[in-house]
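[1] Generate a structure from the sequence data that follows.
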Amino acid sequence: MKKRWQFILLIIVSLFMLSSCELLNERQIKNNIINTVVEYQTMSIEDFQSAIEVAIDRVEDAVIGVTLKKGSDRVSIGSGVIYKREEIKIINEVVNYKYYVITNRHVIKGDNPSETYNVSVYLGDEDKELPATVVGMDNKVDIALITFVHSRLINPVEFAGDEEIKKGSFAIAIGNPDGYDYYGSVTFGVVSSPLRYMNDDTDGDDVNDFSAEYLQHDVAINPGNSGGGLFNIYGQLIGINTLKLVNTDIDNMGFAIPHRVVKIIVTEYLEKGKTIVRPRLGVLGIEVRSLTEAVIESEQLKEIPDIYGDEQQYGIYVSGITENSSIDGSGIEIHDIILEVDDIKITRTNIITAKLNSLVDYQVGDEVTIKYYNRSTNSIKTTKVTLKSVG
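    You can find the predicted model right below:
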């Protein structure tokens, strides 16, 4: 018996599939496109499976292989996602296409800066390797942009919109786990959490120096999936897979860079060749929740005030302020406690730093409202500051 959902779900999926790419002459390429529209008034399990298959068909050609080489030797293999296509014309006739590909920085960056590396893309359905150009990379968020030229028409993926991604939303990963023998592998699962804050070591000194936002999911990913796409059930890009937690006690904990973070980095910075400058508060601080009597005494801090009522303590204890930074001269002083930034309760220090680092909600020059405990007056105050990059 078919199980039917109790609500009406209407999905209209436009699937653009390349049915043929026929050379008419040396300078002209004809591409025949099939448009398929699927409508569901009610959805059975079989219909649901069909919707997933349609979503995969829509985007799988745009998820390709990315290879890093030193000379003729392969150094690493990962994945990449085509998100933009440009026509290359001669005398108003399309002769080639230029493709823009998102991948991870660690996929295309060699370990030895004194060595010369080259990057190529691999199209598994054609068994073809093509040279690629590195346009740019973010030295903090694990994102890079490469381009390549090809005569075949490939439809780019579509970024998901700004609507909220929820826990339990279906997610589809496409990539090349363990190399090209498993090119274009598809795995399926759910979003475990749409937003996690994690600390990264971005300069290789074994000290975490950067906080970033991630989307957590339980979709199976493995080495080779790095740089590949995470999609919703409509075939829209919701993230770029980049890491998973590996431990004998941990399973199915994968992480993707959220699509909104990816989109702003590649379209507003890397494509345009702009230097990525992130806003900073310019405060040296300690999480209030981590302060014990022993720490307070050893660091010569002052006691945490009784301002929380029935709430658990939170905030950043200000132990230092960077000169000429965002909060320098704002009224916030050493030994004060920053409680909220734009109504965001600071339960952990990496929450606000990750939000600033994402570049989605905040840019240098934006104004934010900070709520803080002012020790000199023993009161809660608010102040507005303009974000700077110092700090």
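[2] C-alpha only now, for contacts and for neighbours.
    Fine.
[3] How many neighbouring residues does Tyr100 have?
    Tyr100 has 23 neighbours, counted by other C-alpha atoms under 10 Å.
[4] other SSEs contacting the helix or strand hosting it?
    Per DSSP states H and E: Tyr100 is located in strand 93-103. Secondary-structure packing of strand 93-103 (3 or more C-alpha pairs under 8 Å, 6 or more residues apart in numbering; DSSP states H and E): strand 28-38, strand 73-90, strand 144-150.
[5] Can you say which of those strands is nearest to Glu213?
    Of all the helices and strands packed on strand 93-103, strand 144-150 sits nearest to Glu213, with 16.6 Å by C-alpha to C-alpha.
[6] Mind listing what's buried along that closest one?
    If you call a residue buried by 16 or more other C-alpha atoms under 10 Å, then strand 144-150 has these buried ones: Ala144, Leu145, Ile146, Thr147, Phe148, Val149.
[7] please give me the structure for this one as well, since I'd like to look at both together:
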Amino acid sequence: MGYYDDFEETKPKRKTGGNMTSWIAVALVSAVIGSGTTLVIVPKLINANVIEVNGNSASNHNATTTGGTSVGSVSNMSVNVNTGITEAVNKVKPAIVGVSNLQKQKDFFGRTKATDSEVGTGSGVLFDKKGYIITNNHVVDGADEIEVAFADGKHIKAKVLGTDFYTDLAVLKVDENDVKDITPAVLGNSESLNPGEPAIAIGNPLGAKFAQTVTVGVISALNRELPVTDEQSGQEVFSMNVIQTDAAINPGNSGGALVNINGEVIGINSAKISSSGVEGIGFSIPISEAQPIIQQLIDNGKIDRPVMGITPVNLAEFPAKQRPDVPVETGVVLYEVSDYAKKAGLARGDVITKIDDVQVDDQIALRKALYKKKPGDKIKVEYYRGQDKKSLEMTLGKQGDVK
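    Reported below is the predicted structural model:
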């Protein structure tokens, strides 16, 4: 009958005489030994802080007393919740803001309304006493005005200093007097992260109603590739390197902070996979990769990316009859070549397969290799012209200057 044998209703017959006397004697001896052991061990456990005794336990007990003996006493227990996570959250939370995208709307007759309407919301991170705020490009895209909401309920207008489509980053600016009482978030180092360590997401999921929501998880993986798609063509044009986390990231969290246990911002939350049946897969832009972009947006209002002066097409996309006669299956075909690229030695129909030591299988790989450089840098280009493998060195130009 297993563990329930003690509760069976069939009772054994009692035995009388010497056996009962022996049983009582054994019970009394056991009780004495147990009480003595308790008297010796319990004080030691209390001194070692294994057992905590509340100094006001007498007033906190809820007990029935009979002849000086407390029966069924219950004492209150205090628990310290000031954990590493709450400390990290308290450091960063004041610097997390809501971001509203305001755009001009037209009425039924096509007339522009007097006031702007909110068409989208997101989050942002104040990271400098001068009033600089990081957010996502897609949060502010198309805005006529940007409004920022702080933890204390204050709403102020913000200026968009610059945006970058490829990295989905944007920098806003508010008057430094409006943030003089707020401690900016500290930007950490995302290059030292390890899968499994705590990750804390802070932002405004679903808008102001759930402002400054905190969700907790771990770093699920590093160096994930997230496609960047051109909305007009629907084609993938770039691939972002992102942090994967299972800390819940929902619409409105975009632009908010991913924080480590030290209360440092290690990523800017950007997206989540929302397919049916998929949970716990969110993505954040590594802060160490974001910082150079952020600084350029502050300094120049845009990103000056290097260019080669070419129009590339993926070799794999060419129909078999139109493919260049080259001994490789992947690479980028130079569909158009500017005078700048011609002077470097490139020609229409060449197939680039490497930039420096980086394999170039398609346009995305080419852009990723180039966007790690800056205008004026020299690169080594490996390419095929027909069956001949060639290489050359060229200086990267500045976007807008190369024709």
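[8] tm score of chain vs chain?
    With the length set by TM-score structural alignment, normalised by the length of the first structure, the two chains reach a TM-score of 0.68; 308 aligned residues with a C-alpha RMSD of 3.2 Å.
[9] From the buried residues of strand 144-150 of the first structure, pick the one nearest Val390 of the first structure.
    For the buried residues of strand 144-150 of the first structure, the nearest to Val390 of the first structure is Ala144 (24.7 Å; C-alpha to C-alpha).
[10] mind listing what the counterpart of the closest one in the second structure touches?
    Alignment note (TM-score structural alignment): Ala144 of the first structure maps to Ala170 of the second structure. Applying C-alpha atoms under 8 Å, 6 or more residues apart in numbering, we find Ala170 of the second structure in contact with Ile134, Thr135, Asn136, Asn137, Val140, Val160, Leu161, Gly162, Thr163, Asp164, Ile294, Leu297.
[11] quick one: what's aligned to the fifth one in the first structure?
    Same thing as Val140 of the second structure. By TM-score structural alignment, Val140 of the second structure lines up with Ile108 in the first structure.
[12] neighbours around the residue nearest to that match when sequence neighbours are not counted, how many?
    Distances taken as C-alpha to C-alpha, 6 or more residues apart in numbering place Leu68 nearest to Ile108 of the first structure, at 5.5 Å, with adjacent residues excluded. The local packing of Leu68 of the first structure (other C-alpha under 10 Å) involves 22 other residues.
[13] still on that earlier bit, quick one: closest of the helices and strands packed on strand 93-103 of the first structure to Gly391 of the first structure.
    Counting by C-alpha to C-alpha, Gly391 of the first structure lies closest to strand 144-150 out of those; the figure is 25.1 Å.
[14] what stretch of the second structure does whichever helix or strand comes after the closest one fall on?
    Next along the chain after strand 144-150 of the first structure, taking DSSP H and E as the criterion, comes strand 158-159. With TM-score structural alignment applied, strand 158-159 of the first structure matches the range 186-187 in the second structure.
[15] And for the strand holding Tyr100 of the first structure, what's in contact with it?
    Under C-alpha under 8 Å, 6+ apart, the answer for strand 93-103 of the first structure is 27-29, 66, 79-89, 143-153, 226-228, 240, 266.
[16] cool, and stretch 19-34 of the first structure?
    Leu15, Phe16, Met17, Leu18, Ile90, Glu93, Val94, Val95, Ser151, Arg152, Leu153.
[17] quick one on the thing from earlier: for Pro194 of the first structure, find the nearest of the helices and strands packed on strand 93-103 of the first structure.
    Nearest of those to Pro194 of the first structure, taken as C-alpha to C-alpha: strand 73-90 at 20.4 Å.
[18] Work out the gap between the next helix or strand after the strand holding Tyr100 of the first structure and the centre of the chain.
    Sequence-wise, the next helix or strand downstream of strand 93-103 of the first structure (DSSP H and E) is helix 105-108. Counting by C-alpha atoms, centre = their mean, to the nearest Å, helix 105-108 of the first structure is centred 14 Å from the centre of its parent chain.
[19] hang on, the earlier thing: so which of the helices and strands packed on strand 93-103 of the first structure is nearest Arg58 of the first structure?
    Taking C-alpha to C-alpha, strand 28-38 is the member of these nearest to Arg58 of the first structure, at 10.2 Å.
[20] re earlier: count residues in the vicinity of the match of Val140 of the second structure, would you?
    Residues near Ile108 of the first structure, counting by other C-alpha under 10 Å: 27.
[21] For Gly98 of the second structure, list the residues it contacts.
    Counting by C-alpha under 8 Å, 6+ apart, Gly98 of the second structure touches Thr121, Gly122, Ser123, Gly124, Val148, Ala149, Phe150, Gly203, Asn204, Gly207, Ala208, Ala211.
[22] Mind putting those residues into JSON lines with distance to Val313 of the second structure?
    Listed next are these as JSON lines, based on distance: C-alpha to C-alpha, whole Å:
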{"residue": "Thr121", "distance to Val313 of the second structure": "37"}
{"residue": "Gly122", "distance to Val313 of the second structure": "35"}
{"residue": "Ser123", "distance to Val313 of the second structure": "37"}
{"residue": "Gly124", "distance to Val313 of the second structure": "37"}
{"residue": "Val148", "distance to Val313 of the second structure": "42"}
{"residue": "Ala149", "distance to Val313 of the second structure": "44"}
{"residue": "Phe150", "distance to Val313 of the second structure": "46"}
{"residue": "Gly203", "distance to Val313 of the second structure": "40"}
{"residue": "Asn204", "distance to Val313 of the second structure": "40"}
{"residue": "Gly207", "distance to Val313 of the second structure": "41"}
{"residue": "Ala208", "distance to Val313 of the second structure": "44"}
{"residue": "Ala211", "distance to Val313 of the second structure": "45"}
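[23] how about the helices in the second structure?
    Remark: helices assigned in the second structure by DSSP state H are 18-47, 57-60, 84-92, 137-140, 287-300, 339-344, 363-370.
[24] dump the residue contacts of the closest residue to Leu284 of the first structure other than its chain neighbours.
    Once flanking residues are discounted, Leu284 of the first structure sits nearest to Gly320: 4.6 Å by C-alpha to C-alpha, 6+ apart. Contacts for Gly320 of the first structure (C-alpha under 8 Å, 6+ apart) come out as Val283, Leu284, Gly285, Ile334.
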